[in-house]
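> what's the 3D shape of this:
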Amino acid sequence: MPVDVTHETEALTPRYMAWYRFTRNPTAIVGALMVLSVVFVAVFAPLLAPYPEHVGAAVNFRARHGAPDLAYWMGTDKVGRDILTRIIYGFRISLLLVVGVLAVAVPLGAALGLAAGYFGGWTERVIAGLTNVMLAIPPLVMALAVGNVLEPNLVNAMIAITLLWWTWHARLVYRVSKSIAAEDFVEAARLAGASHWHVLTREILPNCISVISVKTTLDAAFVILFGATLSFLGLGVKPPTPDLGSMVADGRQFLPEMWWGVLAPGFAIFYATLGFNLLGDGLRDMFDVEV
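All right, here's what the predicted structure looks like:
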């Protein structure tokens, strides 16, 4: 009886094996579900929030500092706004920050890293030197400097984080692309007359996608945490826009009596960052790469 070799070969492709490793990793599945839940809540915030009017400058002093109950599941803040509603919309701000920062930092860092690793010479020295100089600046110091010069808002918070975040991707892609550039298939493409653009985008970049994906996922957690830190220090989103970091800063003034004002948004930050970290670890195991 003939054996279906084609089906067996297709089932053992690298893509299938990577997906198989991911689906057999409980940590990765939990992380993916946590991230999807945060995205779902952020996208459908107007439908899920119990008190959408509490997103802005609404006040209800009769309900201020209300403990969690059936009406307000996570309690109310210092002006009577529903904390759960503001956390739901706070996830939206956090994800906007992640998308805004990484949409600039990842392509910029990857492009510079590819150029440095592939061309070498003075290109490598200039890009590596610039990267090392920027890495020597503490991120929080840069963010504080930008925050003091520019008006605190979401866009300026993105600028403050992006100014240094591209360096990590540049260094990572530089290390990987430099190794790939020495491979035989890249040299064969050069000898065949392929342009630099073809070699960079068709030969080297596809082999960097896995490490870039893992790094980007892990970075999403750090961006959320760093953005919350800026808001906690008063350099992030301006009130009354709900932001998880500023909610923690407001709630700490009334500890320990009004513990829910800090615990609820603090747990939301923990939940989002943990989800991205678990997903990133799962992708790292799936692609079997070091980041």
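
> alpha carbons only for contacts and neighbour counts from here, please
Noted.

> ok, now how distant is residue 74 from residue 269?
15 Å (Cα to Cα, to the nearest Å).

> cool, and residue 83?
14 Å.

> so the two - more neighbours on which side?
Set side by side, residue 83 and residue 269 show more neighbours around residue 83, with 28 against 22, by other Cα atoms under 10 Å.

> thought residue 67 was touching the more buried one, still the case?
No. Look at residue 83 against residue 67 with Cα atoms under 8 Å: they stay out of range, at 10.4 Å.

> so which residue is dead centre in this protein?
By Cα atoms, centre = their mean, the chain has its centre lying nearest to residue 220, at 1.1 Å.

> please give me the structure for this one as well, since I'd like to look at both together:
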Amino acid sequence: MPALLVGPATLIVLVPFVASLVVLAAYSIGYQPGGEGLSLAMWQTFLGDSYSWTIIWSSVRLAVVVTVLCLVVGYPVACALVRLESVVMSVIAYTVIFSPLLMSVVVRSYGWLLLLSDRGFVNSLLGAWPLQLGPYRLIYNEIGVVIALVHILLPFAVLPMITVLMQLPQNLREAAADLGASPSEIFFKVTLPLSLPGVIVAAEIVFALAVSAFVTPAVLGGGRVLNLSRLVYENIGNTEWGLAAVQALILLIAAVGVLLILERFNRRTFGEASR
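From the prediction side, this is the model:
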């Protein structure tokens, strides 16, 4: 019975995904009906170029930076939300954090473009007396892309961490306090280790979304912040189907590789936490 309930949704998701992978693989090895045959020339062209490896590293590095910042900002937020006792404050806090998800990524990216521009709100605030700082170049570079991506992806980091923190037994922290542990010791020896599975899941979600982001790097980067998603888009526009397929598969491999590492660490952490 569960298989019958899950089956239709699984087919709807799995069949297009597998079909798209088959098409990408066919284009990447030069398969065309009536063509001359299969070839790995596209793979050799892309992987043999040092510039390609620079773009791959830039994409992964940007995703890692965004993921770390989302975790650093989101973990205290999740802890604060779990400890809110007022229903009114909880509703307000959840609304503030998760309501941006109701707005398009394009709109939020252009909103940050206006806020971070040379005459935008942020630079105007920094230039106001008594600060009199700036203006700083916050757009058309990696700084603006990181700021916007952290804002856009932060709810995806907070939600899984809230879920795990809400499941932590309160009596464990109370027992540690009764045994003389300080608040910092309770956090680092009880709360943080037990909540690591939620932190890792949050990292997986944010990294997968950040490494494949296209709109925000295109808008805030102004063509100066290149990643694999941008290259795929440009090569599709130039009808370089084979090269675009190779880049899309490399993007998928890089994302899945990092996710497998995080999942392996998550399994080990969850196993240790459940002992």
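
> report the TM-score for the pair.
Overlay of the two chains. TM-score (TM-score structural alignment, normalised by the length of structure 2): 0.62; 210 aligned residues with a Cα RMSD of 3.3 Å.

> picking up where we left off before, what residue of structure 2 takes the place of the residue nearest to the centre of structure 1?
Superposed on structure 2 with TM-score structural alignment, residue 220 of structure 1 falls opposite residue 207.

> ok, now which ones touch its match?
The contact partners of residue 207 of structure 2, taken as Cα atoms under 8 Å, 6 or more residues apart in numbering, are 63, 64, 66, 67, 255.

> can you show me which of the residues you listed carry over to structure 1?
Listed in the original numbering, those still in contact in structure 1 are 63, 67, 255 (both residues aligned by TM-score structural alignment, their matches' Cα atoms under 8 Å).

> list the buried residues in the longest helix seen in structure 1.
Secondary structure of structure 1 per DSSP state H: the longest helix is helix 83-119. For helix 83-119 of structure 1, the neighbour count (16 or more other Cα atoms under 10 Å) marks 83-98, 100-102, 104-106, 108-118 as buried.

> mean shift of it relative to structure 2?
Following the fit onto structure 2, the mean deviation recorded for helix 83-119 of structure 1 is 1.8 Å by mean Cα distance after the TM-score superposition for structure 1.

> and that helix, what other elements does it pack with?
With contacts taken as 3 or more Cα pairs under 8 Å, 6 or more residues apart in numbering; DSSP states H and E, helix 83-119 of structure 1 sits against helix 26-43, helix 45-48, helix 121-135, helix 154-181, helix 209-232, helix 244-251, helix 260-287.

> let's see 10 Å
Contacts defined by 3 or more Cα pairs under 10 Å, 6 or more residues apart in numbering; DSSP states H and E place helix 83-119 of structure 1 against helix 26-43, helix 45-48, helix 121-135, helix 154-181, helix 196-198, helix 209-232, helix 244-251, helix 260-287.

> so for residue 9 of structure 1, which of those sits nearest?
Closest to residue 9 of structure 1 of these, according to Cα to Cα: helix 260-287, at 19.5 Å.

> next, the angle from that closest one to helix 209-232.
With axes from the mean of the first three to the mean of the last three Cα atoms, to 10 degrees defining the directions, helix 260-287 of structure 1 sits at 170 degrees from helix 209-232.

> what's the mean distance for helix 260-287 of structure 1 versus structure 2?
Mean deviation for helix 260-287 of structure 1: 2.7 Å (mean Cα distance after the TM-score superposition for structure 1).

> please, which helix or strand holds residue 88 of structure 2?
helix 87-98 (DSSP states H and E).

> can you give me the buried ones in the helix or strand that that helix is followed by?
Using DSSP H and E, the helix or strand that follows helix 87-98 of structure 2 in sequence is helix 105-116. For helix 105-116 of structure 2, burial by neighbour count (16+ other Cα under 10 Å) applies to 105, 108, 109, 110, 112, 113, 114, 115, 116.

> OK, contacts around the first one?
Meaning residue 105 of structure 2. By Cα atoms under 10 Å, 6 or more residues apart in numbering, the contact set of residue 105 of structure 2 is 111, 148, 149, 152, 215, 216.

> make a ChimeraX selection of the buried ones in the residues you listed.
Filtering the contacts of residue 105 of structure 2 down to the buried ones (16+ other Cα under 10 Å) takes a single ChimeraX command:
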select :148,149,152,215,216
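
> name the nearest of the contacts of residue 105 of structure 2 relative to residue 89 of structure 2.
Within the contacts of residue 105 of structure 2, the smallest distance to residue 89 of structure 2 is 22.3 Å, found for residue 152 (Cα to Cα).

> please tell me how far the aligned residue in structure 1 for the closest one sits from residue 38 of structure 1.
Using TM-score structural alignment, the partner of residue 152 of structure 2 in structure 1 is residue 164. Plainly put, residue 164 of structure 1 is 26 Å away from residue 38 of structure 1 if you go by Cα to Cα.

> same question, residue 171 of structure 1
Using Cα to Cα, residue 171 of structure 1 is found at 30 Å from residue 38 of structure 1.

> got the contact list for the nearest residue to residue 159 of structure 1 once chain neighbours are set aside?
What sits nearest to residue 159 of structure 1 in space, not counting adjacent residues and going by Cα to Cα, 6 or more residues apart in numbering, is residue 101, at 7.5 Å. Taking Cα under 10 Å, 6+ apart, we find residue 101 of structure 1 in contact with 95, 155, 157-163, 165-166, 219-220, 223.
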